[in-house]
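Q: sequence? don't have it. structure:
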């Protein structure tokens, strides 16, 4: 698979992923006490971190979209 995630996109994905994991497990907010919201946020957070680490977004590939220069 070819790289299709640029640097700014990676930074935003890492920030979003870490933020969602924080909200899911460390924030103690009542909205994240329920299982569905808590683990849903955790799954989305992990997916964001994996995409940022690999620099390949499957959804970008489907739509032939790139945020990287080359």
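A: That came in fine, so what should we check first? Small disclaimer: the values here were computed from a predicted structure and weren't measured.
Q: going forward, measure contacts between C-alpha atoms and count neighbours the same way
A: OK.
Q: how about the helices in the chain?
A: 7-25, 35-54, 58-62 (DSSP state H).
Q: make a markdown table from those helices and add mean neighbour count to it.
A: Supplementary listing: these in a markdown table, determined by neighbours: other C-alpha atoms under 10 Å:
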| stretch | mean neighbour count |
| --- | --- |
| helix 7-25 | 18 |
| helix 35-54 | 17 |
| helix 58-62 | 12 |
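Q: put this beside the first:
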């Protein structure tokens, strides 16, 4: 029984997008590993951006720094 936990920042993923993620991951496990979709569990956790860090920075600060680097190029 596969269990997959997807964590994303809470930035407006729609119910349709989440359903597509669940279906896509379930289908991938079936196709690649032969897992039974009926026993595949997928959960999605949405995390506030203030609680998500990347590269030693809160994610919004990280994104701003990356955008600044892109504009300097």
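A: Sure, I can see it. Everything quoted here is computed from the prediction, not taken from an experiment.
Q: superposed, how do the two chains score by TM?
A: The TM-score (TM-score structural alignment, normalised by the length of structure 1) is 0.38; 37 aligned residues with a C-alpha RMSD of 3.4 Å.
Q: the longest helix in structure 2 is where?
A: Counting by DSSP H, the longest helix found in structure 2 is helix 15-33.
Q: I'd like the next helix or strand past that helix.
A: Secondary structure here is assigned by DSSP states H and E; on that basis, the next helix or strand after helix 15-33 of structure 2 toward the C-terminus is strand 41-47.
Q: now do that following strand against helix 15-33, angle only.
A: Counting by axes from the mean of the first three to the mean of the last three C-alpha atoms, to 10 degrees, strand 41-47 of structure 2 lies at 140 degrees to helix 15-33.
Q: what comes up buried for strand 41-47 of structure 2?
A: Across strand 41-47 of structure 2, burial judged by 16 or more other C-alpha atoms under 10 Å covers no residue at all.
Q: mind giving me the packing neighbours of the longest helix of structure 2?
A: In terms of contacts (3 or more C-alpha pairs under 8 Å, 6 or more residues apart in numbering; DSSP states H and E), helix 15-33 of structure 2 is packed against strand 41-47.
Q: now do the strand it packs on: which elements does it pack against?
A: Looks like strand 41-47 of structure 2 contacts strand 3-9, helix 15-33 (3+ C-alpha pairs under 8 Å, 6+ apart).
Q: out of those, which is closest to residue 69 of structure 2?
A: Shortest separation from residue 69 of structure 2 across those is recorded for strand 3-9, at 22.3 Å, computed as C-alpha to C-alpha.
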